[in-house]
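> below are the sequence and a predicted model; questions follow.
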Amino acid sequence: MADNASEQTTSAISRHLLAWYDRHARSLPWRAPPGGRADPYHVWLSEVMLQQTTTATVAPYFHDFLQRWPSVHDLAAAPREEVMTAWAGLGYYARARNLHKCARMVSHDLGGRFPEDEAGLRKLPGIGPYTAAAIAAIAFDRPAAPLDGNIERVVARLFAVEDPLPGAKESLRGLMARLVPTERPGDFAQAMMDLGATVCVPKTPKCMLCPLHDACDGRALGGAGELPRKAPKKARPTRRAVAFWTVRADGSVLLRRRPPEGLLGGMLEVPTTAWTEDGWDETAALRHAPVPASWNELPGQVRHGFTHFEFLVTVWAAQVPAETAVAEAVWAGIDRLGDAGLPTAMRKIAEHAIRQGGGG
């Protein structure tokens, strides 16, 4: 680690960055203007949505949630299935389950008020170290040190941290904590996020536009674009399944709800076999078919990437009589599948089956 950044006082760094933020802050639907205080409910909702998801993707979901549930009490009172359906497409569905649990805890146990410090926030479902620090800083102007991907990049370059991620996270968190000012810490946190998102970008940072240009060790050493370094990723395994696209003569498709916990918990799905690395032969797969029928394998396969594995699906289709009933299942019209709140992997299966004319 070079000494250039350490020679700059932290107060000078925060002063320059806040002055830049006052001029260049992004306008985001959950954000108060520089110097203002954001609604804690809006901050919490946006931060949970933004975990591993882009701002552009989150914005319409944020608007939709506020229209449906303007307050944490409204969200707490909503049926969980409605919340999961509204979340469909954002991915990482455990976030939605924890979002609902957290809303209920804040509404029922805390009178609708979020804790103002990191320790209190960490006790709530779905709130980890980063989210707690972000809410404490942005919603309550506490001197907290959130560390998202944008801030990691800024700090790694500012202090020329060569250690690769994820191992360097604790070092970067400590360096970020040194920078947080006692005045306007919430604006400072958002300024660091904006700097990483718009100026200190991956691969080709816009160093000449950066308000911390003179304090940056990475720029001084000529290698800012190579930081932060990342440890090599391990190859993701592949899990395989057979999906059963079941179409009744009245044009409706069989869906079922997954168990409440676990991957895609509580979401509607096209019925499938278990997801295994070994795959399925015809005899074994048919034991998991939701109804007896004449099943036909559709051409091609569906591929979807989850965080820790690739999902590869073969789709079998069948048409069944209009009076067919299946316990604990839902029949949805093909023209209404867009309103069913299917997670992305299941939407891909449905789209593939429809393209291939599955079940007529």
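On my side now, so go ahead. Residues are numbered from 1 along each chain as shown.

> every contact and neighbour count from this point should use C-alpha atoms.
Fine.

> residues in contact with Pro33?
Ala25, Ser27 (CA atoms under 8 Å, 6 or more residues apart in numbering).

> which residues in the stretch 201-350 of the chain form helices?
Assigned by DSSP state H, counting those that start in this stretch, the stretch 201-350 of the chain shows helices spanning 217-221, 282-286, 344-355.

> out of the ones you listed, flag the one nearest Ala329.
helix 344-355 (15.3 Å; CA to CA).

> kindly compare burial across the helices of the stretch 201-350 of the chain and name the winner.
helix 217-221 (a mean of 20; mean count of other CA atoms under 10 Å).

> just checking, what packs against that helix?
Here helix 217-221 touches helix 4-7, helix 149-158, going by 3 or more CA pairs under 8 Å, 6 or more residues apart in numbering; DSSP states H and E.

> show residues contacting it.
Applying CA under 8 Å, 6+ apart, the set of residues contacting helix 217-221 is 1-5, 156-160, 207, 213, 224, 227.

> just the buried members of the residues you listed?
Among these, those classed as buried by neighbour count (16 or more other CA atoms under 10 Å) are Asn4, Ala5, Ala156, Arg157, Leu158, Phe159, Ala160, Cys207, Ala224, Leu227.

> okay, pairing it with this:
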Amino acid sequence: MRDHPVSAEQLSQDLLAWYDTHAREMPWRVGPTARASGVRPDPYRIWLSEVMLQQTTVAAVKDYFERFTRRWPRVGDLAAAEDGDVMAEWAGLGYYARARNLLKCARVVAEEFEGVFPDAYEGLIALPGIGPYTAAAISAIAFDRPETVLDGNVERVMARLHDEHEPLPAVKPVLKAHAAHLTPSARPGDYAQAVMDLGATICTPKSPACGICPWRDPCRARVKGTAPELPKKTPKKPKPTRYGFVYLARSAEGDWLLERRPDKGLLGGMLGWPGSEWNDAPTETPPFDADWQDLGAEVRHTFTHFHLILQVRSAELPADFEPRAGQELVRRHDFRPSSLPTVMRKAFDLTRR
């Protein structure tokens, strides 16, 4: 690693001094003043927030986090929750495998660790749904261990600070080495949050505010004028488009027919509308014989690896209809559109036009 003109210790101290004044307030965070007075973060809240924040923004997560912690304030409460209740509260956050792993992890912690999270990286990464980044973040933030936390914000900061032009993801090991070199043994939890805050608020993807950055002077990319173009990324392949049909059926009394998706796969374990497979040439497969009406509009939604276009059909349930295995007839007064995954809620919204 190249020697930096400013020592790693000085860089860390400068960033922590900035964080002491500019730390973002978040419902799961213990700020620097409170932490200095002896308040310690709740590992459950740190874990929950980190899982929710995976591939999602802070703004999108706050309301979900507050609802979750009001309903399930401790890991044991979450471990005892019904799967369907947790999946319903998660609806709209996306990446539903996270919710399934959330329950698995809560139950392991409650049953095998008596409700106490392991305090070191090695124990945390062995838990369901916790990968290297999350294990490092929990270990640093909740337990003040000097682990190297590397998310997208930190990658961007490190790439600019050191003017690294090799594209992601190949450059990740180099950026992690830079991040590890700067991680201090004193206040590592505050430092981890500080460097993420720096990327989120100052060293932003577009138009970084270099003039007010605590690392302005030693930043090589600022000096060379390359900051806005870093980090470079390997171009992604175009996303394919898949197609399908979705069927919205309601009884004369206003009850809705829903179907629970298989545990594995997209939207795993979630309740949604019956529908066809999603592929290049889907086949219409209505859940029962009826006079299905084309709503004349389509649902468009984008997942991580593909775009989806759904044709929407609607019909009235026969008076003598009996749900098949995997189907549920949800009473009008119990039906909550907000409990549906986003793509399914988009289809429901078409019925109200």
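Arrived safely. These numbers were taken from a predicted model, which means no experiment stands behind them.

> could you get me the TM-score between them?
Scored against TM-score structural alignment, normalised by the length of structure 2, the superposed chains reach a TM-score of 0.95; 347 aligned residues with a CA RMSD of 1.5 Å.

> in a markdown table, list the helices and strands packed on helix 217-221 of structure 1 along with distance to Asp339 of structure 1.
Shown next, in a markdown table, are these (distance: least, CA to CA, whole Å):
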| stretch | distance to Asp339 of structure 1 |
| --- | --- |
| helix 4-7 | 52 |
| helix 149-158 | 33 |
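
> now for the ones you listed, which one comes closest to Pro271 of structure 1?
Closest to Pro271 of structure 1 of these is helix 149-158 (CA to CA; 36.1 Å).

> Leu93 of structure 2 belongs to a helix?
No. Applying DSSP: H, G, I helix; E, B strand; the rest coil, one finds Leu93 of structure 2 to be coil, outside a helix.

> what does it correspond to in structure 1?
In structure 1, Leu93 of structure 2 lines up with Leu90, judged by TM-score structural alignment.

> would you mind measuring from Leu45 of structure 1 to Pro70 of structure 1?
As judged by CA to CA, to the nearest Å, Leu45 of structure 1 and Pro70 of structure 1 stand 11 Å apart.

> more neighbours: which of those two?
Set Leu45 of structure 1 next to Pro70 and count neighbours by other CA atoms under 10 Å: Leu45 wins out with 18 against 14.

> got a list of what that one touches?
For Leu45 of structure 1, the contacting residues are Phe62, Leu99, by CA under 8 Å, 6+ apart.

> that one matches what in structure 2?
Per TM-score structural alignment, Leu45 of structure 1 is aligned with Leu48.

> ok, now Lys101 of structure 1?
By TM-score structural alignment, Lys101 of structure 1 lines up with Lys104.

> Ala221 of structure 2 -> structure 1?
Matched to structure 1 by TM-score structural alignment, Ala221 of structure 2 sits across from Gly218.

> and what of Arg70 of structure 2?
Superposed on structure 1 with TM-score structural alignment, Arg70 of structure 2 falls opposite Gln67.

> gap between that match and Phe114 of structure 1?
20 Å.

> of the two, which one has the most company?
Applying other CA under 10 Å to Gln67 of structure 1 and Phe114 shows that Phe114 carries more neighbours, namely 23 against 10.

> just give me the match in structure 2 for the more buried one.
Using TM-score structural alignment, the equivalent of Phe114 of structure 1 in structure 2 is Phe117.

> just checking, that match touches Asp42?
No. If you go by CA atoms under 8 Å, Phe117 of structure 2 and Asp42 don't touch, sitting 9.8 Å apart.

> doesn't His178 of structure 2 belong to a helix?
Yes. Under three-state DSSP, His178 of structure 2 falls within a helix.

> which residues touch it?
His178 of structure 2 neighbours (CA under 8 Å, 6+ apart): Met1, Met158.

> and for the one 10 residues further on?
Pro188 of structure 2 makes contact with Ala140, Ile141, Asp144, Arg145, Pro146, Glu147 under the criterion CA under 8 Å, 6+ apart.

> so what's the equivalent of Ile202 of structure 2 over in structure 1 closest to, chain neighbours aside?
The equivalent of Ile202 of structure 2 in structure 1 is Val199 (alignment by TM-score structural alignment). In space, and not counting its chain neighbours, Val199 of structure 1 is closest to Lys206: 5.1 Å by CA to CA, 6 or more residues apart in numbering.

> ok, that neighbour touching Gly196?
No. At 10.1 Å, Lys206 of structure 1 does not count as touching Gly196 under the criterion of CA under 8 Å.

> which stretches in the stretch 251-360 of structure 1 count as strands?
252-257, 268-269, 296-297, 302-305, 310-320, 329-333 (DSSP state E, counting those that start in this stretch).

> how about the helix or strand where Ala191 of structure 1 lies: buried residues?
Using DSSP states H and E, Ala191 of structure 1 maps to helix 185-198. Neighbour-count burial for helix 185-198 of structure 1 flags 185-198 (criterion: 16+ other CA under 10 Å).

> hmm, back to that, mean deviation of the helix or strand hosting the match of Leu45 of structure 1 from structure 1?
Per DSSP H and E: Leu48 of structure 2 is located in helix 43-53. Compared with structure 1 after the fit, helix 43-53 of structure 2 shows a mean deviation of 0.3 Å (mean CA distance after the TM-score superposition for structure 1).
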